[in-house]
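>>> sequence unknown, structure follows:
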């Protein structure tokens, strides 16, 4: 996969298809393959005539692994996304993020609205404002050598996911310590980019999609029926809603 530099950090990305560009930003402990290629998003979007760019966030996938939490704020990672657009000489693009990627997409949209045509916040609703829970049990689960000691359900699920994806657990722990920056209602009220908020109806992590959409100046909701946080990303209802939303630009 091709690579580029953002603030001296080497990051990997994919760039497939032709047409209007859409930048995809994956969630925590995931990567461009697991979040976007395997669930069929790249095929769906390229088939619909879009140029698909998907980044591996720092510490994830094929990108450089860092171990200092200070290097992993969502704001910092949003600047990585902007740097990728600069690298590819793309003036503006559609942007879609899932979970942590949605938070990164929000920072990108707030700070560089001229670069974002429309934004999709997948897997994150009111948790963008109020938070998505205590990160410490997840950090502890990622750092421990003895899996049998993990009692926290969410922590254990992220540890298992990290092992299934062959991720660097220490890099993920550093990321988890810094990446869950909340965004205030006041800031989100000033969002200048049309948004789609898509959350599974069984998602216990994301928070309410409607509550987030009610705060945004121009937003709509896609309730992904019967899906939790981990499986909503590849749902056909989600894909249909995104294609309709993008086509209205």
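Structure received. Quick caveat, the model's predicted, so the values are computed rather than measured.
>>> all contacts plus neighbour counts: C-alpha atoms, from now on.
Fine.
>>> could you check how far the residue nearest the centre of the chain is from residue 141?
By C-alpha atoms, centre = their mean, the chain has its centre lying nearest to residue 101, at 1.4 Å. Using C-alpha to C-alpha, to the nearest Å, we find residue 101 at a distance of 21 Å from residue 141.
>>> number of residues surrounding residue 116?
If you count neighbours by other C-alpha atoms under 10 Å, residue 116 ends up with 24.
>>> that one contacts residue 193, correct?
Yes. Residue 116 lies in contact with residue 193 (C-alpha atoms under 8 Å); the separation is 6.9 Å.
>>> got any residues that touch both of these two?
Taking C-alpha atoms under 8 Å, 6 or more residues apart in numbering as the criterion, residue 116 and residue 193 both touch residue 109.
>>> can you pull out the helices in this protein?
32, 41-47, 74-87, 100-111, 127-130, 136-143, 153-164, 169-176, 185-189, 209-215, 236-247 (DSSP state H).
>>> let's bring in a second model and compare:
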């Protein structure tokens, strides 16, 4: 992976050009920046579910990166290093590093929270916004369920009995994450957006949530609070199984095609 320094923090990223004939004819299209979720990384969230392939074959330049504390990016152990605005700053500085003035941005779960903060702090950098795996809990909840930090710090999965604690811990173990860094991330990033903040996000927005997702919250309720948002409910999918869903991908591609070309 490539690396750059975001305010002194080492961030790992990959930059994929458009593929084949689609790439040759559609190079004018706005790049897409993908922001992964908690305890995940660029590979688990975007490469393995074929998101990068889907987008590059549609003629898109795609940038993926590992959030601080995740994947191959630098691990930090103080909660203050993971405030949502700080993590959104990493995404903004990556675009600057690559010379990208404006991008379409999609975030999943925690990545959706980061993307929303980026849209609020640097609206000029975003043409279209996709908030996936996050609905109304963006504003009426401040992050993953309480106890997830403690789940990261438990000696083993067998020590946990709460189903959601076990789910997050098992996922962190499966991605071989630095659980101490994740505990700090949870504690530092827990902040709900206000109704006023989400109402100030003006970019065209698509909100995508599985119909069986009990972590994200209602996407329709969130869309109703935003200036220019629509919701896509992904049938029969929960928080984890929605990521690579075919209808999810089709909805995102249609949304991107509906946006006005970048000037």
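Yes, it's here. This is a predicted model, so every value here is computed, not measured.
>>> alignment lookup: residue 60 of the second structure to the first structure.
Mapped onto the first structure by TM-score structural alignment, residue 60 of the second structure lines up with residue 50.
>>> also residue 251 of the second structure?
Under TM-score structural alignment, residue 251 of the second structure pairs with residue 241 in the first structure.
>>> residues in contact with that match?
Residue 241 of the first structure touches residue 222, counting by C-alpha under 8 Å, 6+ apart.
>>> relative to residue 198 of the first structure, how far out is it?
9 Å.
>>> same question, residue 109 of the first structure
From residue 109 of the first structure to residue 198 of the first structure the distance is 17 Å (C-alpha to C-alpha).
>>> again with residue 192 of the first structure
19 Å.
>>> count of residues packed around the match of residue 60 of the second structure?
Count around residue 50 of the first structure with other C-alpha under 10 Å applied: 20.
>>> you'd agree residue 110 of the second structure is up against residue 36?
Yes. Under the criterion of C-alpha under 8 Å, residue 110 of the second structure makes contact with residue 36 at 7.2 Å.
>>> please enumerate the shared neighbours of these two.
Residues within reach of residue 110 of the second structure and of residue 36 at once, by C-alpha under 8 Å, 6+ apart: there are none.
>>> tell me the contacts of the alignment partner in the second structure of the residue nearest to the centre of the first structure?
Using TM-score structural alignment, the equivalent of residue 101 of the first structure in the second structure is residue 111. By C-alpha under 8 Å, 6+ apart, the contact list for residue 111 of the second structure reads 35, 36, 37, 38.
>>> quick check: the third one touching residue 108?
Put plainly, it is residue 37 of the second structure. Yes. In this structure residue 37 of the second structure lies within contact range of residue 108 using C-alpha under 8 Å: 5.3 Å.
>>> with neighbour numbers in mind, choose between these two.
Higher neighbour count among residue 37 of the second structure and residue 108: residue 108, with 27 against 23, using other C-alpha under 10 Å.
>>> spatially nearest residue to that one (excluding sequence neighbours)?
The shortest distance from residue 108 of the second structure to any non-neighbouring residue, by C-alpha to C-alpha, 6 or more residues apart in numbering, is to residue 132 (4.6 Å).
>>> aligned to the one you found, what sits in the first structure?
So residue 132 of the second structure corresponds to residue 122, using TM-score structural alignment.
>>> surely its match and residue 103 touch.
No. In this structure, residue 122 of the first structure is not within contact of residue 103 by C-alpha under 8 Å, at 9.4 Å.
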